[in-house]
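*Asks:* here's a sequence, model it:
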Amino acid sequence: MNINNFLHSGFKFTGDENLQQFKFKMLNSILIIVVFFSLLFALLSDLGMNDIGPIHTKVNYVYSFLTLMLIYFLRLSKQNDTAASHALLMISLITFTSALIFVPQDEFRIIWFYLLIFVAYIINGKISGLLYTLASITIILIANFTIDLHLSNVAIHSAILGLIIGSFLSDVYTSKINNYESSLKQQNSSLSILASTDYLTGVMNRRMFNQISEHYFDTAQQGHLSLTLLLLDLDHFKKINDTYGHQTGDQLLISFVQTVKNLLRKSDIFSRIGGEEFAILLSQIDKQDAYLLAEKIRKAVENITVHYEGHNVYVRTSIGIAQNSATDSSFDDIFSRSDMALYKAKKEGRNRTCCAAFSEHDINCPQPLEQAERLDFSI
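*Replies:* Down below sits the predicted model:
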């Protein structure tokens, strides 16, 4: 196992867990350092090479052991990082208080409280940092008032002022880190939306539709549920672009998408899968109801009008429908049948709806409904 994997405790972190990954790695590193040095100080004291007193020596052994247990605890679950960090800060505060009281020969022992505050800010945030700043200052003042710490008042006052300044600087640093993390998450979220959305119409793009459709297909096949696909193509759209310009064509696309969206349920999947080709994925709707919805869409599209230099520009749509079957091995099977039905609708004169049965060669193109039956697809 390499050191990086060890510091992650063998856990995998996703792209939106970068900050947690950093804190997890940082916490593991701090725990390892604490185990090593607390044990080292205790051993050196027992060997007479760095006397920290018998009481604080024992405290360091306990400190080392408890920290070692926290390393094990951290490896049980990725979600244990918060509890482990709180436990580390608490036992560290106790250990540093022991050093303050029982190691008077160490003139620089207050420095451990500076490390405690900085670590509290880094791994647990602002509130934790402020709490341990107040706790450290309170302990120093009470200890200095009740026992002789062998420190001058100037040293005590300087230490407290240093803790306050250190707390302020740590707060500024960690606040910046958190702001950068929030900004990065927002940017990633925006990029994710852009990567899955058609830039012009705002509906799902082909890439995302391919991913979602396979998931819907697997769910439908496993649960023996109906899954119906509508492929829609705008008739003679290239001619509209060539005659009236792409800006007019874009306006028609936007109006088309808004018209269709108003007729769909929130659970329906609507995607632009080509220049003028769209797909609608319907769950738990049989082919008959899907046909009625398709006709309702087709009739509504006939009412779309865009004005261009005194001309009224209209658009029409052809629709192909296919439903899943027990013999389908992938979503491509449904897509192929729906595409053949769309081709048949084009061949039959456009501006109509054709339905594919469970064979690409069995396609039905009923007479267009003059008045599409009203269905409530708004739920």
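*Asks:* could you use CA atoms for every contact and neighbour count after this?
*Replies:* Will do.
*Asks:* what about the strands in the chain?
*Replies:* Per DSSP state E, the chain has strands spanning 227-234, 269-272, 277-283, 305-308, 311-314, 317-323, 353-356, 363-364. These are given in chain order.
*Asks:* orientation of the longest one relative to strand 277-283 in degrees?
*Replies:* Spelled out, it's strand 227-234. For the pair strand 227-234 and strand 277-283, the angle between their directions (axes from the mean of the first three to the mean of the last three CA atoms, to 10 degrees) equals 160 degrees.
*Asks:* quick one: strand 227-234 to strand 317-323, angle?
*Replies:* 160 degrees.
*Asks:* who touches strand 227-234?
*Replies:* For strand 227-234, the surrounding residues in contact (CA atoms under 8 Å, 6 or more residues apart in numbering) are 216-217, 220, 276-287, 290, 294, 315-324, 334-335, 338-339, 342.
*Asks:* next: the third one.
*Replies:* Outside of strand 277-283, the residues that reach it under the criterion CA under 8 Å, 6+ apart are 213, 225-234, 267-273, 290.
*Asks:* pull out the buried members of these.
*Replies:* When neighbours are counted using 16 or more other CA atoms under 10 Å, the contacts of strand 277-283 contain these buried positions: 213, 225-234, 269-273, 290.
*Asks:* one more to line up against the first:
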Amino acid sequence: MLTDELTGLYNRRHLVNVAFAALTQAKREKTSLSILLLDLDFFKRVNDTYGHPIGDEVLRQVSERLRQCSRPTDTLGRIGGEEFCLLMPATHTHDALQVAERLRREIESIALKGLELNATPTVSIGVTTSNGGSFTFDELYSFADKALYQAKELGRNRVESVLPPKTSNFDNIEGAYTHSVIH
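*Replies:* From the prediction side, this is the model:
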């Protein structure tokens, strides 16, 4: 069971295994690894207003668009509910932010096929990058999650990043660097 039944994307378990291998490779090759956490904005409203079958179809269509926009070297997974994660090996922060913004625009432009919704989906995205594999997946996930919550707090449908401090002392999360992408 490597995939999510609804979307066909990789599941969280497989994503974590791939991340471990990617971080090991990044450490060995002294390269970067970026992580994007994507969360559909106000998705609960879709389920509450139109029902779960419509919500499931929105998830399938958004997943397909994310898959189409991902590079073959990236690993895309559904990690729960309406949250997705994109692992981007050998990708620096600047490039990850550009990809995140492109994904945000792509999701915003989806004309949901066969669904009569009064809105198009939007997504908030949190970005982080590890240089040289110096952080664990859980640590990086925490930075990306913090960035995702900043995106939501600042109005949703946007990209935010929180970068780890230069050292791998996870207790120093206050030393993290924050970046906003305004669209």
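*Asks:* please state their TM-score.
*Replies:* Comparing the chains after superposition, counting by TM-score structural alignment, normalised by the length of the second structure, produces a TM-score of 0.88; 173 aligned residues with a CA RMSD of 1.6 Å.
*Asks:* still on that earlier bit, I140 of the first structure: which of the strands of the first structure is closest?
*Replies:* Using CA to CA as the criterion, the shortest distance between I140 of the first structure and these is 63.4 Å, found for strand 269-272.
*Asks:* in the second structure, which residues correspond to that closest one?
*Replies:* Residues 75-78 of the second structure are where strand 269-272 of the first structure aligns, taking TM-score structural alignment as the criterion.
*Asks:* quick check: that stretch compared with the first structure, mean distance?
*Replies:* Average distance between stretch 75-78 of the second structure and its aligned residues in the first structure, after superposition and using mean CA distance after the TM-score superposition for the first structure, equals 0.3 Å.
*Asks:* which residues does that stretch contact?
*Replies:* With contacts defined as CA under 8 Å, 6+ apart, stretch 75-78 of the second structure is touched by 4, 7, 9-12, 15, 18, 66-67, 70, 84-88.
*Asks:* change it to 6 Å
*Replies:* Under the criterion CA atoms under 6 Å, 6 or more residues apart in numbering, residues 9-11, 84-87 lie in contact with stretch 75-78 of the second structure.
*Asks:* distance from that stretch to the middle of the chain?
*Replies:* If you compare the mean C-alpha spot of stretch 75-78 of the second structure with that of the full chain, they lie 8 Å apart, counting by CA atoms, centre = their mean, to the nearest Å.
*Asks:* what does stretch 107-120 of the second structure give?
*Replies:* For stretch 107-120 of the second structure, the distance from its own C-alpha centre to the chain's C-alpha centre is 20 Å (CA atoms, centre = their mean).
*Asks:* identify each buried residue in it, please.
*Replies:* By 16+ other CA under 10 Å, the buried positions in stretch 107-120 of the second structure come out as 107-108, 112.
*Asks:* how close does the residue of the second structure most remote from its centre get to L59 of the second structure?
*Replies:* Residue farthest from the centre of the second structure, counting by CA atoms, centre = their mean, is E116 at 26.5 Å. According to CA to CA, to the nearest Å, E116 of the second structure stands 15 Å off from L59 of the second structure.
*Asks:* ok, Q98 of the second structure next?
*Replies:* Relative to L59 of the second structure, and taking CA to CA, Q98 of the second structure is found at 23 Å.
*Asks:* equivalent analysis for P53 of the second structure, please.
*Replies:* Between P53 of the second structure and L59 of the second structure the distance is 10 Å, computed by CA to CA.
*Asks:* and what of I125 of the second structure?
*Replies:* Between I125 of the second structure and L59 of the second structure the computed distance is 16 Å (CA to CA).
*Asks:* skip the chain neighbours and tell me the closest residue to the residue nearest the centre of the second structure.
*Replies:* Here the mean C-alpha position of the second structure is nearest to the C-alpha of L37 (CA atoms, centre = their mean), at a distance of 2.3 Å. Sequence neighbours aside, C85 is the residue nearest to L37 of the second structure in space, at 4.6 Å (criterion: CA to CA, 6 or more residues apart in numbering).
*Asks:* ok, back up a step: looking at the strands of the first structure, which is nearest to I32 of the first structure?
*Replies:* I32 of the first structure sits nearest to strand 269-272 of all the strands of the first structure, at 50.3 Å, using CA to CA.
*Asks:* hang on, the earlier thing: and the contacts of strand 227-234 of the first structure, which of them are buried?
*Replies:* In the contacts of strand 227-234 of the first structure, burial by neighbour count holds for 216-217, 220, 276-283, 286-287, 290, 294, 315-324, 334-335, 338-339, 342, counting by 16+ other CA under 10 Å.
*Asks:* picking up where we left off before, indicate which one of the strands of the first structure is closest to L116 of the first structure.
*Replies:* When these are ranked by proximity to L116 of the first structure, the top entry is strand 269-272, at 52.3 Å, counting by CA to CA.
*Asks:* one step back: the residue nearest to the centre of the second structure matches what in the first structure?
*Replies:* L37 of the second structure maps onto L231 in the first structure when the alignment is built from TM-score structural alignment.
*Asks:* try I182 of the second structure
*Replies:* Counting by TM-score structural alignment, I182 of the second structure corresponds to Q367 in the first structure.
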